[in-house]
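Enquirer: got a predicted structure plus its sequence, pasted below:
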Amino acid sequence: MRLPDILSTHDPLLASELAQAIDNKTKPLGSLGALETLARQIGLIQQTTKVALHKPAILVFAADHGVVAEGISAYPQSVTWQMVENFLSKGAAINVFARQNGCALQIIDAGVNHDFGKRVALMDCKVGRGTANFAQKPAMSWAECAAALAHGMRIVGNLEGNVIGFGEMGIGNTTAAAALMHKLTGVPVADCVGAGTGLSPEGVLHKQDVIEAAVALHGEMSEPLDILATFGGFEIAMIVGAMLKAAERRMVLLIDGFIVSSALLVAARMQPAILDYCVFSHCSDEAGHARMLEHLKARPLLNLGLRLGEGTGCALALPLLHAAVNFLGEMATFQSARVSGQSA
């Protein structure tokens, strides 16, 4: 399987042209703050000062996790497929926010332990009916992990737009994400683990114990795909493939919360240049996400105390991308408005 090759967006000449275009707008220098940084980043991704957003989409990948058998979630595994049904009925938060912001939404069955049958609104990419319990054996075989990566790349390869957000649904996936975070960053397990969907303090400690025992069971490993196959989920692996392909296509990648960021940890270990394409929508309230963002040297756009997943942070941050693009394209310059510029 050929993995995407991602080019750095580093271009000093274009960066200078973008800075000049931004600074020449009718405003004090730097006064639009993070929007100026965002406009510059989008320009470098799109390789132009004439930036535009085209057909933004959010992909929500759903899958189940065998590690749920260890009692690491406050909710039963059946909630995964029930929430997928909620997505298909357009009743979830991501449906509301995507619709509100004019963003296409695609739901993907990456490996839910349920038979949905043929559904028009559901993309069937099921690799299996949930991963194995990584407390006992690797979550995925190499063949399963490779299949999930390939599905993610294929899905993004067929998209028409230039902005893509990533969401997920899977009971138990904060446990998988915490294990990935620990293995890929070296942060102690205790600082990676949080309450997920609402565990008690005792439940959080149990989750920590499960991950630490699993890490000891599987021994040392350093290759990112080995770590992904051992501790990840089908939805996380599919997101990794989707991210890599999206960056290869020079799309803007909107990164959601804790689980999606864990997928990015894998992708960035494989292709560090992918970070040039990433816009971090928010800092999740899930314990560990702030540290994860710190490791990635990321500055999130929002901090709303979210910990829902589904790609909700991406949908909520999308208007800020539009604002960045629109001020660069539509705001008057000092010359066109006949306004005196700032003196040195």
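Expert: Perfect, I can see it now. Numbering: from 1, shown residues only.

Enquirer: going forward, measure contacts and count neighbours with C-alpha atoms only.
Expert: Will do.

Enquirer: list the contacts for the nearest residue to Ala229 once chain neighbours are set aside?
Expert: Sequence neighbours aside, Met140 is the residue nearest to Ala229 in space, at 4.9 Å (criterion: C-alpha to C-alpha, 6 or more residues apart in numbering). Listed by C-alpha atoms under 8 Å, 6 or more residues apart in numbering, the contact partners of Met140 are Thr131, Ala132, Ala229, Thr230, Phe231, Gly232, Gly233, Phe234.

Enquirer: next up, a structure to set beside the first:
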Amino acid sequence: MSALNLDDFSDLIERPDSGVRRDAEDRRERLAVAPGTLGRLDELGEWLAAAQGTVPVRPVERAKVVLFAGDHGVAELNVSARPAGSAHLLVRAALDGASPVAVLARRVGVQVRIVDAGLDCDPALLPEEVVRRRVRRGSGRIDIEDALTLEEAETAVRLGMAVADEEADSGTDLVVLGDLSVGGTTAAATLIAALCGTDASVVTGRGGAHIDDLAWMRKCAAVRDALRRARPVLGDQLELLAAAGGADLAAMTGFLLQCAVRRTPVILDGVVSAACALVAQRAAFRAPDWWLAGHASGEPAQAKALDRMALNPVLDQGVTVGEGTGALLALPLVQAAAALAAELPVREGTADAERTGSDGADEGLDG
């Protein structure tokens, strides 16, 4: 029996400071630029101010891309355009700077951290810092067997929690979260269908590499069969991740929950991170207030999950490559929103003293 109960996170996670958000909204009303003219950038700045607990909002200076990697046994059914067990090639491309997320990360000046939760490859193929905490080699074929044992699921969730703590302790002020997986969108679709009470055909998309019609039908069948195994364990999030998730998805779920505990804002990428967020929301209903949907990936399951969590994607550029790419594209907008909220002058004749929500002290006052 597992000693970890994800429902305990409900008592640990608080919402971002609503008082600070109201202060941010009030400051926005007093800026020299007319309210509404900056569109959604106002909302992004206010979200970030509440997450930071301070007005004016601080610039995002230590963002990081965190990617959890894993292979899924269900890929053996040819439900992906990539061969089963080939996620390590995605990892290698990212490490070598040859993937879209690596190119964008260089451009915007952020580091990329890759965590092997369940790759199906020889660990010697990748650097020690990537593979050293692997939970298991590949995840089970969820249409006929559990992805993980309950003990492995707990280990994976705790891995994600530990990574979140490490990022918070190192000063990371915002995380761009993504995955490097083969077969991961099938597991994600299963989790979302189970949690939203929908059928396989409603949530099954064509993945980042756009599978053909025959592969899509195989994927639908795999999600349908996996759903039969997922629905009986809906009452326990850890059992659900063990039955129909995978090591990378379980780790991402733990990461998201612990980021909310540590008050670290996160930009979600595609359907895999959305599925993990939906599982995490089931455990702690306040947690989604710490997350931002970076982009619309075009996957029907992602749209379903974001609607359930009331998260509105920042971008919709038709980016389907995954790997954190779409979420990283949203980062400059968040940084721009923070800069505008903090640096635009207030109108003449309005008060410009700002109150800091993190320590409850008014600037300009001494003891």
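Expert: Cool, got the structure. Bear in mind the structure is a predicted one, so any value in this text is a computation, not a measurement.

Enquirer: TM between them?
Expert: Taking TM-score structural alignment, normalised by the length of the first structure as the basis, the two superposed chains have a TM-score of 0.93; 337 aligned residues with a C-alpha RMSD of 1.9 Å.

Enquirer: and the residue nearest to Ala229 of the first structure? What does it align with in the second structure?
Expert: Aligned by TM-score structural alignment, Met140 of the first structure pairs with Leu148 of the second structure.

Enquirer: equivalent analysis for Cys103 of the first structure, please.
Expert: So Cys103 of the first structure corresponds to Val110, using TM-score structural alignment.

Enquirer: name the nearest residue to that match, ignoring sequence neighbours.
Expert: Lys64 is the one closest to Val110 of the second structure (C-alpha to C-alpha, 6+ apart), at 5.6 Å.

Enquirer: tell me where the stretch 101-250 of the first structure has strands.
Expert: 104-111, 122-124, 163-169 (DSSP state E, counting those that start in this stretch).

Enquirer: also the stretch 251-367 of the second structure?
Expert: Going by DSSP E, counting those that start in this stretch, the stretch 251-367 of the second structure shows strands at 266-268, 291-293.

Enquirer: nearest to Pro16 of the second structure, of these?
Expert: Across these, Pro16 of the second structure has its closest neighbour in strand 291-293 (10.6 Å, C-alpha to C-alpha).

Enquirer: ok so, going back, who are the contact partners of the match of Cys103 of the first structure?
Expert: The contact partners of Val110 of the second structure, taken as C-alpha under 8 Å, 6+ apart, are Arg62, Ala63, Lys64, Val65.

Enquirer: quick one: buried ones out of those residues?
Expert: Ala63, Lys64, Val65 (16 or more other C-alpha atoms under 10 Å).

Enquirer: the first structure: which residue goes with the first one?
Expert: Using TM-score structural alignment, the partner of Ala63 of the second structure in the first structure is Pro56.

Enquirer: grab the nearest non-local neighbour of that match.
Expert: Using C-alpha to C-alpha, 6+ apart and skipping residues adjacent in sequence, the residue nearest Pro56 of the first structure is Val163, 4.6 Å away.

Enquirer: so which residue is smack in the middle of the second structure?
Expert: Leu268 (3.5 Å; C-alpha atoms, centre = their mean).

Enquirer: Val60 of the second structure: how many residues sit nearby?
Expert: Val60 of the second structure is flanked by 18 other residues according to other C-alpha atoms under 10 Å.

Enquirer: how near is Pro123 of the second structure to Leu148 of the second structure?
Expert: Relative to Leu148 of the second structure, Pro123 of the second structure is positioned 19 Å away (C-alpha to C-alpha, to the nearest Å).

Enquirer: then Thr264 of the second structure?
Expert: Thr264 of the second structure is 28 Å from Leu148 of the second structure, by C-alpha to C-alpha.

Enquirer: before we move on, what about Asn312 of the second structure?
Expert: Taken as C-alpha to C-alpha, the span from Asn312 of the second structure to Leu148 of the second structure is 32 Å.

Enquirer: which position in the first structure pairs with Ala280 of the second structure?
Expert: Counting by TM-score structural alignment, Ala280 of the second structure corresponds to Ala267 in the first structure.

Enquirer: next up, the contacts around that match.
Expert: Counted by C-alpha under 8 Å, 6+ apart, Ala267 of the first structure has contacts Val240, Gly241, Met243, Leu244, Ile274.

Enquirer: kindly recompute the last result at 10 Å.
Expert: Contacts for Ala267 of the first structure (C-alpha atoms under 10 Å, 6 or more residues apart in numbering) come out as 224-225, 228, 237, 239-244, 261, 273-275.

Enquirer: tell me the spacing between it and Glu286 of the first structure.
Expert: In terms of C-alpha to C-alpha, Ala267 of the first structure sits 21 Å off from Glu286 of the first structure.

Enquirer: cool, and Gln47 of the first structure?
Expert: Here Gln47 of the first structure is placed at a distance of 35 Å from Glu286 of the first structure (C-alpha to C-alpha).

Enquirer: which of these two has more neighbours?
Expert: Ranked by neighbour count (other C-alpha under 10 Å), Gln47 of the first structure and Glu286 place Glu286 first, with 21 against 16.

Enquirer: so what does that one match up with in the second structure?
Expert: So Glu286 of the first structure corresponds to Glu299, using TM-score structural alignment.

Enquirer: break down the stretch 51-200 of the first structure into its helices, ranges please.
Expert: Taking DSSP state H, counting those that start in this stretch as the test, the helices found in the stretch 51-200 of the first structure are 78-88, 93-100, 142-157, 173-185.

Enquirer: mean deviation, the first one versus the second structure?
Expert: So that's helix 78-88 of the first structure. Here the mean offset of helix 78-88 of the first structure against the second structure after fitting is 1.6 Å, by mean C-alpha distance after the TM-score superposition for the first structure.

Enquirer: enumerate every residue touching the residue nearest to Pro56 of the first structure.
Expert: The neighbours of Val163 of the first structure, taking C-alpha under 10 Å, 6+ apart as the test, are 42, 52-58, 103, 246, 250-254, 318, 321.

Enquirer: try it again at 8 Å.
Expert: Leu53, His54, Lys55, Pro56, Ala57, Met251, Val252, Leu253, Leu254.

Enquirer: from those, which is closest to Glu85 of the first structure?
Expert: Lowest distance from Glu85 of the first structure to those (C-alpha to C-alpha) belongs to Ala57, with 19.6 Å.
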